[in-house]
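Colleague: Kindly generate the corresponding structure for this input.
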Amino acid sequence: MQPSPHDEKIWTVANAKAKLSEVIDRAQSAPQTITRNGKPSVVVVSVEEWQRKTVRRGTLVEFLMDSPLRSADLDLERQRDEPRDLSL
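Modeller: Just a heads-up that it's a prediction; the model follows:
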């Protein structure tokens, strides 16, 4: 069974411009991809989806503290080399 035009989730820029309201309506239930020159360029998603994907999950400190590398014996000493000569 072939997908119907109503299941379309990929739009050209021209088609998306002509049917912007429909792109927005469909983005409420599924991401809508807009292509430019035949290549995916942007994805339109609902505000709820955007908020769900961009919510912060803890702090950087928590991320580093939970890292499996925290207990690894890594040599993190900074090298004290002389600066490079950048003159031409």
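Colleague: contacts and neighbour counts: CA atoms only from here.
Modeller: Noted.
Colleague: so how far is Val44 from Glu62?
Modeller: Per Cα to Cα, to the nearest Å, Glu62 is found 31 Å from Val44.
Colleague: Settle it for me: which of those two has more neighbours?
Modeller: Val44 (18 against 10; other Cα atoms under 10 Å).
Colleague: this one as well, want them side by side:
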Amino acid sequence: MPSWPVQDAKARFSEFLDACVADGPQVVTRRGVETAVLVPIERWRRLQAAARPSLKQLLMTDTARTETLTPERAKPRRRPGMPLR
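Modeller: Now for the predicted structure:
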């Protein structure tokens, strides 16, 4: 992936954005350290969709955790002096 120092990415943002759309993801560096990535929106949406499993997928897995789907019920409270039934 091509990398851009943050100063160049800021100064030439339009070119930076065009490179992303034409050539794919572009890395931004700060003081030589990779800091961020600019990706085309189509790729971002695919990554987002792949990262979030659906409820059906979660429930169908071997390690489905259904105990957290419904909250625990509170204990009933009695008024003082009321007889037990």
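Colleague: element containing Thr35 of structure 1, please.
Modeller: strand 32-36 (DSSP states H and E).
Colleague: all helices of structure 1, in order?
Modeller: Ranges of helices in structure 1, per DSSP state H, are 13-18, 20-27, 47-54, 60-65.
Colleague: winner for burial among those?
Modeller: helix 20-27 (a mean of 16; mean count of other Cα atoms under 10 Å).
Colleague: Just to confirm, what residue range of structure 2 does it align onto?
Modeller: Using TM-score structural alignment, helix 20-27 of structure 1 corresponds to residues 13-20 of structure 2.
Colleague: Next, the distance between the ends of stretch 24-31 of structure 1.
Modeller: 9 Å.
Colleague: That should have said stretch 28-45 of structure 1, apologies.
Modeller: Taking Cα to Cα as the criterion, the two ends of stretch 28-45 of structure 1 lie 7 Å apart.
Colleague: in it, what's buried?
Modeller: Using 16 or more other Cα atoms under 10 Å as the test for burial, stretch 28-45 of structure 1 gives Ala30, Pro31, Gln32, Thr33, Ile34, Thr35, Val44, Val45.
Colleague: which of these lies closest to Lys17 of structure 1?
Modeller: Ile34 (9.9 Å; Cα to Cα).
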